[in-house]
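> Let's see this in three dimensions:
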Amino acid sequence: MRDDPAEAAYRRALALVTALVTLVGGLWAVLTPAFRAPDEPQHVNSVLRLAYGGGWPGAGEALVGPAVDEARAQAALATDVPGRHLDREGIPPFVAVAPVPDAERGTVTGANALAEPLPPGTSTRHLDPEAVDQMTQHPPLYYAVAAGYLHVTGLAEARWDHQLLALRLFDIALLVPLPLLAAATVRRLARSRPAALVAASFTLFVPQAGHILGSVTNDALVMLSGALTAYLCVRVVTGDLRPRTAVALGAAVGVGLLTKVMAAFALPVVLAAYLLVAGPRGRRVGGAVLAGGVAFAVGGWWWLRNLLVLGTVQPVGIPDRFPDDEPRGLWYFLRVVVTGLTRSFFGNFGWLEIRLPDAVFWSAAVVVALLCAMAVARGPARRATAVLLLQPAALWCGVLVNAWPDYAAHGWISAIQGRYLFAGLLALSVGTALGLVALLGPRLRRAAPWLVGAAGLAAASGLVHGFHGFYQGPGESVADAAARWAGWSPLTGPQLVAVGVVVATVGVAAVVATARFAGAEAAATTRSASTADVPTAAAASAPTTPAGSGSSE
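Alright, predicted model coming up:
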């Protein structure tokens, strides 16, 4: 690196962009009110069940424990936040509830962590959905690892808000590799350091990613599995047919499969990578078989077991929540699903009730789609890019296909959440960056600091929108909202200010570092061009003797 100042500047910029992505997720973790993220009470409950030896009941046979029930009540979860897109009749406002003082918040212990166990085979479909922990419809890997983390950190027995923040920060740790893997993938495909920095910053343009991955959710581990899978598939399709790469790829997919069924949509990407790579047929087939075998051994067996024992790939773990209705046709279904999926990918905060403006998420979706299409049509490594983008495309189609049976049978549309696409975040990061390579060419170097700055502003805008939506009631000042935030948070007001200052400082530093890298890269390009010109100039200035001429003496 001492011999390549541009590479040193690039690595400093990448470290700061990675830190910014991580810290923005951490700020979401302390900004979002307790349990105000999809299914967060049930996710926490399943972690506590394993932490206290409660096992993994069958789907639909697990109940929410007393500790989480008390925590939900103390967090005023049965209220509507002020930014909700539609107020519900009879539901009190969140801003009308005084925060429970820190000293009065409940502590999770062995006495209250576990619900009374139900006899195996007991149906809970007649119960209130809030009483049921549907997470046992998934495999237990995420929850087991999170439970171990609570024990290692000494927080298995602690105040519930401290546990919640600790588990949110555990998920943020799973986010750290994403920008690094995105940057490494771009460099392998395009050898463009400016594009790598843009790819690393991509998730800042998706505020929902910070919000969801800064909550307690098994989607955090699915995201990491999907990112590792995508990176390794790119290695394969660009010629890496080593057995150890196949084993690593199978392990990455297997970890996802032992977390959530969404990881199964990575399997077509793995197959496409081995089909399209140049190389001996035997090595390609052997690699695909090895990767598939490892994936099955690590996590795929769970779903075969479900099919053999339960008669279905994924059982339903939650009671019906909606009354039957008459389906309104295919066009209505597509319009609602595509809109809901797009909105909740870019920004539906809380329990999807705090919405970004339509113009914002539609504009973002169009830009990402166009840049990814440009990457496939005109970018570098088009075949590898197409394989990579197969992952989010398969996830998107999978969500639609999964939603259709309930709609056709009951007229309701459920399970439409953009977080289900987060396993494809790396692919979208890389596709967008390679689209910019095709669009801007060498000019991307000068644009990189502006793009990283824009990503930071997008993240800040999302955080501000969430802050107002969660805490600022009608007619209240920002100071009132900030005081409410501090009252509900396990952190003090000065600590929250310090977190905000750190995030803003790192954001500025990331932009400055990217600008310095752009300057160092330009200087390196100039030096290379000058060096290349030296032999030509020397040859032009050397004396020459015409052929056949001699001395006059």
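
> When you work out contacts or count neighbours from here on, use the C-alpha atoms and nothing else.
Noted.

> so which helix or strand takes in Thr385?
Using DSSP states H and E, Thr385 sits in helix 382-410.

> If you count neighbours, what's buried in that helix?
382-392, 394-396, 398-400, 403-404, 407-408 (16 or more other CA atoms under 10 Å).

> got a list of contacts for stretch 509-520?
Contacts with stretch 509-520, where a contact means CA atoms under 8 Å, 6 or more residues apart in numbering, come from 5-6, 9-10, 12-14, 16-17, 20, 194, 197, 445-446, 448-450, 452-453.

> Tell me which residue is most central in this structure.
Nearest to the geometric centre of the chain sits Phe422, at 4.4 Å (CA atoms, centre = their mean).

> which residue packs closest to it, ignoring adjacent ones?
In this structure, Phe422 finds its nearest non-sequential neighbour in Met223, 5.5 Å apart by CA to CA, 6 or more residues apart in numbering.

> do you know how far that neighbour is from Gly340?
Look at Met223 and Gly340: by CA to CA, to the nearest Å, they are 20 Å apart.

> out of those two, which sits in the more crowded spot?
Set side by side, Met223 and Gly340 show more neighbours around Met223, with 27 against 16, by other CA atoms under 10 Å.

> could you give the angle of the helix or strand hosting the more buried one to helix 382-410?
Per DSSP H and E: Met223 is located in helix 219-237. With axes from the mean of the first three to the mean of the last three CA atoms, to 10 degrees defining the directions, helix 219-237 sits at 140 degrees from helix 382-410.

> just checking, what's the longest helix in this protein?
Ranked by residue count under DSSP state H, the longest helix found in the chain is helix 493-541.

> my guess is Trp302 contacts Pro139, does it?
Yes: applying CA atoms under 8 Å as the test, Trp302 and Pro139 come out as touching, 7.2 Å apart.

> where do the contact lists of those two overlap?
Each of Leu257, Leu258 lies in contact with both Trp302 and Pro139 under the rule CA under 8 Å, 6+ apart.

> The residue nearest to Phe422 contacts Arg419, doesn't it?
No: the pair Met223 / Arg419 is not scored as a contact, 9.1 Å apart, by CA under 8 Å.

> sorry, back to before: tell me which residues touch the residue nearest to the centre of the chain, please.
Residues counted as contacts of Phe422 (CA under 8 Å, 6+ apart) are Ala209, Asp219, Val222, Met223.

> So which of the residues you listed wins on neighbours?
Using other CA under 10 Å as the neighbour criterion, Val222 leads the contacts of Phe422 with 29 neighbours.

> now that one, nearest residue through space, not along the chain?
Closest residue to Val222 apart from its sequence neighbours, by CA to CA, 6+ apart: Gly256 at 5.2 Å.

> Look up how far Gly214 lies from the one you found.
19 Å.

> that older thread, counting by contacts, list what the helix holding Met223 packs against.
Judged by 3 or more CA pairs under 8 Å, 6 or more residues apart in numbering; DSSP states H and E, the packing partners of helix 219-237 are helix 160-175, helix 177-190, helix 243-257, helix 267-276, helix 382-410, helix 425-440.

> here's the other one to compare against:
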Amino acid sequence: MSRSSEARRWLVAFMLFSVFGQTWALATPVFGVPDEPAHSIYAAAAARGQVWAPSEGVETVVTVPAEFADVPLVPCFASHSTLPAGCAPAFEGRPGEAQVVTTVGHYPPAYYAYAGLGSLVADGAVAVYLMRGLTVLLVAGLLASAACSALRADRPRVALAGLGLATTPMVFFFSGSVNPQAPEIAAAVCLWTSGFVLLSRLREEPGASLRWSEPLLRRSLLAAVVLTVARPLSLLWLVAILAALLVLRGSREAVRRLLRSPAVVATVPVVCATAGSTLAWIVLRDALRLLPSEGFADLPVLPAAVTSLQTVTTGLSQMVGFFGWLDTPQPDVVTAVFVWGLATLAAPALAGAPRRDLLVLGALAAAAVLVPATLQLLTYREYGFSWQGRYTLPLAVGIPLLLGLLPATAATGRAGSHRRVLAVVVAAFVTLQTASLLWALNRNVHGIGGLWGRSAAGWGPPVPTELLVAGLLGASLVCAVLTLRSGRRAGAAPGTGVVADGRVETSPLPVAAGGRSPLQEAAV
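Sure, this is the predicted structure:
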């Protein structure tokens, strides 16, 4: 595959993911995402150089544009799903500055300094939409890189299907907000995908290039850098992802060559430096501190362990779609569509899979439950049980991604079965994305339980709702079509596909002249 061809694919994927994120940014009222007021205030402060403001507990006092002084940390419609977002006053700019409290001023500042740039060129609601737009671009870039890496997998279409299930509506809901959650998840998705394919290529092609010109290497390293500075817990997820990838595909020779690569030797110090700076920040700013909760201080350990497990295991809906300020879960039938798609992807992938792959997937599923439950149990007397499902997504997205990335086995080699899996997964993706947007829009415009339409106390997005729905539906359908057409692993002979689903298939996707693999092409 030529570099220009890969660049075109990245650009198409970037534009599609930008549509998803920007649609949610416009479909959600200002400060309509959990903790967005606090994150917006800190972003505006960080862009003005205030990253070490005085703090007391979780409260940090910063000097920001005066309009932020009128913003409540919790808007009027939060936790009231039947109340439209129209109860909140318009967020408009005004001259001057004010000292304002934010509860996230002790978080690592990199994301906030970036997103806050939007507040330097505008004020009021426009500034918030610009900060959201910058978040959308960052998330779209990382997800586009993951999509291009998935096209290099053994089964590109199945890998893209796994990517579709990993990017749940919750990911795009947060990508359209001022919040570091979605960039953290997107960086994890990119590292899972690019790292897996890179290690797989090193095992299959001992002479593969490991120069900086290799996209898989660049994407893996850049995703790791983003993860080191995203959120306080990102370092934990980074270690877990790297450990899982090394166990799955990290042969001794592959790791040895990887560590001796000049590109890796030059970049690892950067990753270590950013990780070290975040670790120092966590210690010096007490970045793991949460809002205190004394309601469980006297709860015995055993009942606390049961409660912790219950809060974590019921968080699946929060990973898929839980809108508003945790007040609007999507209908159970929509969550069931996600489970249906995941089960359809998992059944053929797990049948006949090597024991090591099964053990890693099982350990990953267990860790997605036990790690959050343990963290809560260690701190429940001080902070209660405040874990949300989205916090686990950087780790949990590895499950659908790996189900799509694992190579074909004898059980997955039947063409008819392969096509049915893809049809179910892409149908689930389109249904999930569109139904979730409709549900969240109705909650914001009219309130859950009301009829569709805007009432006197309702809220309306800055563009027509019909345009938002049509845009997201169109982007979902384009993603589905491109996934179904991406049937050949990059590097196959021109005009043919690999025997990944029991048959050789043609593909409209271009390949490098001479049928060389992308790794071989990079070495030329």
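
> Please pull up the equivalent of the residue nearest to Phe422 of the first structure in the second structure.
In the second structure, the residue paired with Met223 of the first structure is Ile185, using TM-score structural alignment.

> Help me confirm that that match comes into contact with Phe174.
No: counting by CA under 8 Å, Ile185 of the second structure stays clear of Phe174, with 9.8 Å between them.

> quick one, strands of the stretch 1-150 of the second structure?
With DSSP state E, counting those that start in this stretch as the definition, the stretch 1-150 of the second structure shows strands at residue ranges 55-56, 59-65, 97-102.

> okay, these in TSV with mean neighbour count and distance to Ala351 of the second structure next?
Formatted as TSV, these follow (neighbours: other CA atoms under 10 Å; distance: least, CA to CA, whole Å):
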stretch	mean neighbour count	distance to Ala351 of the second structure
strand 55-56	13	53
strand 59-65	21	51
strand 97-102	18	50
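
> Adding distance to Leu26 of the second structure, write the ones you listed out as TSV.
Output for the strands of the stretch 1-150 of the second structure, formatted as TSV (distance: least, CA to CA, whole Å):
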stretch	distance to Leu26 of the second structure
strand 55-56	33
strand 59-65	23
strand 97-102	24
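
> quick one: which of those strands is nearest Tyr129 of the second structure?
Tyr129 of the second structure lies closest to strand 59-65 among these, at 15.7 Å (CA to CA).

> Give me the neighbour count for the closest residue to Ser317 of the second structure other than its chain neighbours.
Distance criterion CA to CA, 6+ apart; nearest residue to Ser317 of the second structure, sequence neighbours excluded, is Thr335 at 6.4 Å. Neighbour count for Thr335 of the second structure, taken as other CA under 10 Å: 19.

> how far away is Thr335 of the second structure from Leu316 of the second structure?
According to CA to CA, Thr335 of the second structure and Leu316 of the second structure sit 8 Å apart.

> report the longest helix in the second structure, please.
If you go by DSSP H, the second structure has its longest helix at helix 415-445.

> which residue ranges form the strands in the stretch 201-350 of the second structure?
Along the stretch 201-350 of the second structure, counting by DSSP E, counting those that start in this stretch, strands occupy 322-323, 328-329.

> Quick check: which of these is nearest to Gly413 of the second structure?
Taking those one by one with CA to CA, strand 322-323 is closest: 36.6 Å.

> packing partners for the closest one?
The contact analysis (3+ CA pairs under 8 Å, 6+ apart) places strand 322-323 of the second structure against helix 169-175, strand 328-329.

> so of the ones you listed, which one's packed in deepest?
helix 169-175 (a mean of 26; mean count of other CA atoms under 10 Å).

> Find me the equivalent region of that helix in the first structure.
Using TM-score structural alignment, the residues of the first structure aligned to helix 169-175 of the second structure are 207-213.

> if we look at that stretch, which residues are touching it?
By CA under 8 Å, 6+ apart, stretch 207-213 of the first structure touches 24-25, 28-29, 32, 37, 168, 171-172, 175, 203-204, 219-220, 344-349, 419, 422, 458-459, 462-463.

> Excluding covalently adjacent residues, which one is nearest to Gly340 of the first structure?
In space, Gly340 of the first structure comes closest to Ile416 once its chain neighbours are excluded; the distance is 6.5 Å by CA to CA, 6+ apart.

> Provide the secondary structure category for the one you found.
The three-state assignment at Ile416 of the first structure reads coil, by DSSP: H, G, I helix; E, B strand; the rest coil.

> What is the burial count for it?
Ile416 of the first structure has 21 neighbours, counted by other CA under 10 Å.

> The nearest residue to Ala349 of the second structure once chain neighbours are set aside: neighbour count?
Distances taken as CA to CA, 6+ apart put Leu403 closest to Ala349 of the second structure, at 5.9 Å, once the chain neighbours are dropped. When neighbours are counted by other CA under 10 Å, Leu403 of the second structure registers 23.

> Ala375 of the first structure reaches Thr385, doesn't it?
Yes: counting by CA under 8 Å, Thr385 is a contact partner of Ala375 of the first structure at 7.0 Å.

> Now do the shared contacts for these two.
The contact sets of Ala375 of the first structure and Thr385 overlap at Gly431 (CA under 8 Å, 6+ apart).

> Return the mean post-superposition distance for stretch 368-376 of the second structure against the first structure.
Its aligned residues in the first structure lie a mean 2.8 Å from stretch 368-376 of the second structure after superposition (mean CA distance after the TM-score superposition for the first structure).

> just how off-centre is that stretch within its chain?
The gap between where stretch 368-376 of the second structure is centred and where its chain is centred comes out at 19 Å by CA atoms, centre = their mean, to the nearest Å.

> again, but for stretch 277-285 of the first structure
32 Å.

> quick one: contacts of that stretch?
Here stretch 277-285 of the first structure makes contact (CA under 8 Å, 6+ apart) with Val236, Val237, Thr238, Gly239, Leu241, Tyr274, Leu275.

> tally of neighbours for Gly286 of the first structure?
Residues within reach of Gly286 of the first structure, counting by other CA under 10 Å, total 16.

> Setting the sequence-adjacent residues aside, check what's closest to the corresponding residue of the second structure for Val506 of the first structure.
In the second structure, the residue paired with Val506 of the first structure according to TM-score structural alignment is Ala475. Nearest residue to Ala475 of the second structure, sequence neighbours excluded (CA to CA, 6+ apart): Leu16, at 5.9 Å.
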